[in-house]
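Peer 1: have a look at this fold, sequence not included:
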């Protein structure tokens, strides 16, 4: 049984990574695809754990070779999902989660129409700015750039299947877990998963 591809996107500072990490700790059936990026690591980030960090020229070589499932230029840097990070896991029956931006999500939907997508919104623009500053990782110029981009990013929420407002963190985590659980209970998935049971239940009496 082929796995389901999930896409999660949000503006910078909306809490996407924190929610995703909490969901991964709770749901062992989800596998996170580690993205490639051309930007430098931030404090505390590790290669092959948070991202695969590669030089811009190496990222371009991968683009030219068709190695990416999706890719986009975000805040001046490249980000992308390599095919080898996704297709083998889906084929093995594992659900795969892509933590990407709206541009990458659009590319994924074009290639995998049955992918399930979730967009995370902050409870207010003030909260978004406060979260960006609280990280203490970016300069004022970078924060201003990200705030300017956030409104454009959030305008694409309607392209997604589900929308979660991250006002109370634990509630947002519960909501995302509910999306994953509900997707596994869809009729097509259950017919494949429990085909023998359904056939036995519907068999005529001897």
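Peer 2: Thanks, I have it. From a predicted model like this one, the values you see are computed outputs, not experimental measurements.

Peer 1: alpha carbons only for contacts and neighbour counts from here, please
Peer 2: Noted.

Peer 1: ok, now which ones touch the residue nearest to residue 177 when sequence neighbours are not counted?
Peer 2: Of all residues not flanking residue 177 in the chain, residue 23 sits nearest, at 6.4 Å (CA to CA, 6 or more residues apart in numbering). Residue 23 sits next to 173, 176-177 when contact means CA atoms under 8 Å, 6 or more residues apart in numbering.

Peer 1: just confirm residue 23 is within a strand.
Peer 2: No. With DSSP: H, G, I helix; E, B strand; the rest coil as the criterion, residue 23 is helix rather than part of a strand.

Peer 1: correct me if wrong: residue 115 contacts residue 7.
Peer 2: Yes. With contact defined as CA atoms under 8 Å, residue 115 reaches residue 7; the gap is 7.1 Å.

Peer 1: higher neighbour count, those two?
Peer 2: residue 7 (24 against 17; other CA atoms under 10 Å).

Peer 1: against that first model, consider the following:
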């Protein structure tokens, strides 16, 4: 369904075997989001964001990443975010996991309702 090369490795998502009534939840990069929107224009794309660059850096430090690696990842993240915003229907700040999950669940519910009435999922 989509694939991307990252650090010399290929990553991808195979086309699922489903009947069209199944919801699919994919964790993909911006290139994957563009591919999905092209293949499935009615899909709901949610961009999940870190609360801030500082919190993103701190998460990586806690994982043990060195500063050079963190700097490179943050530069890449900024490019990814800019690209993903081109196709994202909604953005969610992941400050609190339970709240982020609830927001996304609400978006999915609203998209299903709109689609069942023949409407567009819209952009948030």
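Peer 2: Looks like it came in fine. Predicted model only: the values in this text are computed from it and were never measured.

Peer 1: for residue 63 of the first structure, see how far away the residue nearest to residue 177 of the first structure is.
Peer 2: Between residue 23 of the first structure and residue 63 of the first structure the distance is 30 Å, computed by CA to CA, to the nearest Å.

Peer 1: sec struct for residue 23 of the second structure, please.
Peer 2: Once three-state DSSP is applied, residue 23 of the second structure turns out coil.

Peer 1: number of nearby residues for the equivalent of it over in the first structure?
Peer 2: Aligned by TM-score structural alignment, residue 23 of the second structure pairs with residue 95 of the first structure. Applying other CA under 10 Å, we find 21 residues neighbouring residue 95 of the first structure.

Peer 1: list the contacts for residue 171 of the first structure?
Peer 2: With contact set as CA under 8 Å, 6+ apart, residue 171 of the first structure has no partners.

Peer 1: that one matches what in the second structure?
Peer 2: Alignment note: residue 171 of the first structure maps to residue 99 in the second structure; criterion TM-score structural alignment.

Peer 1: check which helix or strand covers the residue positioned nearest the centre of the second structure.
Peer 2: Nearest to the mean C-alpha position of the second structure, by CA atoms, centre = their mean, lies residue 47 at 4.2 Å. Here residue 47 of the second structure sits within strand 46-49, counting by DSSP states H and E.

Peer 1: what's the mean distance for that strand versus the first structure?
Peer 2: Compared with the first structure after fitting, strand 46-49 of the second structure deviates on average by 0.8 Å (mean CA distance after the TM-score superposition for the first structure).

Peer 1: residues in contact with that strand?
Peer 2: With CA under 8 Å, 6+ apart as the criterion, strand 46-49 of the second structure contacts 81, 84-85, 88-94, 104.

Peer 1: what range in the first structure matches that strand?
Peer 2: Using TM-score structural alignment, strand 46-49 of the second structure pairs with 118-121 in the first structure.

Peer 1: residues touching the counterpart of residue 33 of the second structure in the first structure, list them.
Peer 2: The pairwise alignment with the first structure assigns residue 33 of the second structure to residue 105, based on TM-score structural alignment. Going by CA under 8 Å, 6+ apart, residue 105 of the first structure touches 7, 9, 70, 117.
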